[in-house]
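Student: Structure for this input, please:
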Amino acid sequence: MKKLYLSSLMYFILQFFLSLYTGAAHSAASPVESSLTNLKSVCFKKSENAPQEEIHRVWLNLTNTDGIFKQILIGYIKGATNGWDPKYDGYTLDAYKFADFYSINEGRKLVIQGRALPLEMSDTIPLGYRSAITGDLTISIDRADGDLAARDIYLLDKQAGTIHNLRDGGYTFSTTIGVFTDRFEIRYTEDQKLGTHESTIVPQKLTVASKNKVISLRSDAEPLKEVSVFDITGKLLYSSQEIGKSDLEITGIQSGMQILLVKTTFENGNTSTKKVLF
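Tutor: Below is the predicted model:
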C-alpha cells in the first residue's frame, strides 16, 4: 500500500503552528487519498522544558456513516495574524476522492489556519467543503484545547438559516455533489445575526403558510425564483428553481409535525427565510 509522508514544507508549517511541541514528525501511515486529513495522526513529542505559550485550538471533522473522514485545525497562537500566514497556515491538498473540508481565509482553502491572539468571541471563520456524493454529512468537534476546550463553538448553516452548538453533538446535513464555499461558518457566540450578508437580504412582502401538509407562498413584490424547504437539521426536503411567478404551493413533503425552514430567492436576487409549523 502506498503511504503518504510529510514533506519538509508541511513539517515546517506544522512545527511552527504546534509550537508547544518539539521533535521529529513521524510519517503519516495513511493512504495517499487521505492527504493528511487526520491531523491527529501526525505525532509530535512534547518537550518537558518547552515554555507554556498561549494557544487555543479546535480540530473539526467532516464525516459520514460510510467512512468519509476529513479533518481541519483552527488555532490561535502568538505570531499568527487573521490574514495569510505562511508559517502557520496550510493549504488543503484536495487529494481525497470523496470529499474535501477546509476553512477559508482571503479566498484560500486551508486545512490548518492560524488566527491572531487574543481569542475574540466575535471572531468568525468561514468553512467550505467539496462532496462527490449526494447524501448526509456531519461536522463535529474532534477535540479542543486552551480556552476553546471549554467554550461553546457554534456552526452557522446559512442555507438552512440555523445555528448549532457543536458542544451538543455533531451537525448532520444533506448535500448534493459539488463545491460549497458559502454555506457554513464557525463562531463563538449564538446571538449574532443569521443568514448571508445583510446587504443581500432585503425585506419582501412574502406570505408563507402551512395547512393540511401544503405549504403556500405568495409574494406581493418580486416574483419567486427559487424555493427550498429544510428541516431544522439542515436536511433538504424540497427544492424548486426557475419558478417565475408570485404564487407557489408545495405538496408531497413526507414529514411529521415539526418546524420547517422555507428559503425563498426572488428574481431580484434577494432572499428570505421563514419558519412554518408543518
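
Student: When you work out contacts or count neighbours from here on, use the C-alpha atoms and nothing else.
Tutor: Will do.

Student: how about the helices of this protein, start to end?
Tutor: Remark: helices assigned in the chain by DSSP state H are 8-17.

Student: Quick check: Q71 vs S219, distance?
Tutor: 42 Å (Cα to Cα, to the nearest Å).

Student: Neighbour count: the two, which is higher?
Tutor: Q71 (24 against 17; other Cα atoms under 10 Å).

Student: my guess is the more buried one meets W59, correct?
Tutor: Yes. If you go by Cα atoms under 8 Å, Q71 and W59 touch, sitting 6.8 Å apart.

Student: Which residue is the nearest non-sequential neighbour of R218?
Tutor: Distances taken as Cα to Cα, 6 or more residues apart in numbering place D247 nearest to R218, at 4.6 Å, with adjacent residues excluded.

Student: What is the neighbour count of the one you found?
Tutor: 15.

Student: cool, and V229?
Tutor: Neighbours of V229 using other Cα under 10 Å come to 26.

Student: wait, what's in contact with it?
Tutor: Counting by Cα atoms under 8 Å, 6 or more residues apart in numbering, V229 touches 236-239, 260-263.

Student: Show me which of these is closest to E198.
Tutor: The shortest gap between E198 and any of the contacts of V229 belongs to K263, at 15.2 Å (Cα to Cα).

Student: The structure of the following sequence is requested for comparison with the preceding one:
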Amino acid sequence: IAGVQGISNELEVPLELVMDYSGQVNLMVDEIQNVSRDIYITDKLTGTSYDVKNEKITLTLEKGVYTDRFVLNFTENAALSVDDEILATSTNIYADNENNNIVVSKDGDVEINKVEMFDILGKKVSVWEIKEQKNTYQLEIKKQIPTGIYIVKMNTNKGETNKKVIIE
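Tutor: Model prediction:
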C-alpha cells in the first residue's frame, strides 16, 4: 500500500475485485516492506477475516465486480461479544424453498428491526422492515430470483447477524 501515512488498527483499504468468470480466485500479499503487523482481507458481507500475511486465500465468487465487499485491514474481526453469542444461539434463519419464504425465528429479548437478503455479489435483492415483534416470521420472497447461495442479514437490538441460505 503505497502512500499511506501510517498503519493503524482503524485503517481499511478498499479492494475492488473484477471477476471475468465464475470460480475460484487466489488473494495474497506479494511483498511486505516495513509492516510488522498481521494483514487481513475482510469480507464485509459475511464478516469473515482472512489472514493473508503468510499465506494465500482461495475464494469462490460469481462473475461480476465486487466494489464495496472486501477490504485490506490490520486487525481481525473481533471475537464474538456477549451480544453476538446471544444472537447466534437465540436466532435462526433458513430458506423455506417450498413456500418461497425466508424463515426467521427468535426467542428471548431479541427484537428484529430489519432483514435484508443479498446475492453472492453483495447486491441487495430483498428487504423486510419488521414492525411487529413475534417469535417466527415467514418473509415472502416477492420477486423471482435465481437458484443460488444468498446472505441474509438480520438487524436487531443486540446487533447484526448474517447467515448463508440456499435458494432453490
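
Student: Pick out the residue closest to the middle of the second structure.
Tutor: T46 (1.8 Å; Cα atoms, centre = their mean).

Student: Next up, the contacts around it.
Tutor: Here T46 of the second structure is in contact with 151, 162-163 (criterion: Cα under 8 Å, 6+ apart).

Student: Now, of those residues, which are buried?
Tutor: With burial judged by 16 or more other Cα atoms under 10 Å, the buried subset of the contacts of T46 of the second structure is 151, 162.

Student: Out of the contacts of T46 of the second structure, which comes closest to I39 of the second structure?
Tutor: When the contacts of T46 of the second structure are compared against I39 of the second structure (criterion: Cα to Cα), the nearest one is N162, at 23.4 Å.

Student: And the closest one, how close does it get to V25 of the second structure?
Tutor: Remark: distance between N162 of the second structure and V25 of the second structure (Cα to Cα) = 23 Å.

Student: Over to V125 of the second structure?
Tutor: 24 Å.

Student: repeat for D107 of the second structure
Tutor: Relative to V25 of the second structure, D107 of the second structure is positioned 39 Å away (Cα to Cα).

Student: got the residue ranges for the strands in the second structure?
Tutor: Applying DSSP state E to the second structure gives strands spanning 12-19, 23-27, 40-43, 48-51, 57-61, 64-73, 91-96, 101-106, 112-118, 124-129, 136-140, 148-156, 159-167.

Student: so how far is the longest one off the chain centroid?
Tutor: If you compare the mean C-alpha spot of strand 64-73 of the second structure with that of the full chain, they lie 11 Å apart, counting by Cα atoms, centre = their mean, to the nearest Å.

Student: Would you agree Y137 of the second structure is in contact with V103?
Tutor: Yes. Shown here, Y137 of the second structure and V103 form a contact pair, counting by Cα under 8 Å, at 5.7 Å.

Student: how about E226 of the first structure, what's its partner in the second structure?
Tutor: Using TM-score structural alignment, the partner of E226 of the first structure in the second structure is K114.

Student: G252 of the first structure now?
Tutor: So G252 of the first structure corresponds to K142, using TM-score structural alignment.

Student: OK, contacts around its match?
Tutor: So K142 of the second structure contacts nothing (Cα under 8 Å, 6+ apart).

Student: cutoff 10 Å now
Tutor: Neighbouring residues of K142 of the second structure by Cα atoms under 10 Å, 6 or more residues apart in numbering: 100-101, 125-126.

Student: From the contacts of T46 of the second structure, pick the one nearest S81 of the second structure.
Tutor: Scanning the contacts of T46 of the second structure for proximity to S81 of the second structure, where the rule is Cα to Cα, the winner is N162, at 14.9 Å.

Student: For Q192 of the first structure, see how far away the counterpart of that closest one in the first structure is.
Tutor: With TM-score structural alignment as the matching criterion, the partner of N162 of the second structure in the first structure is T273. Distance of T273 of the first structure to Q192 of the first structure, computed by Cα to Cα: 16 Å.
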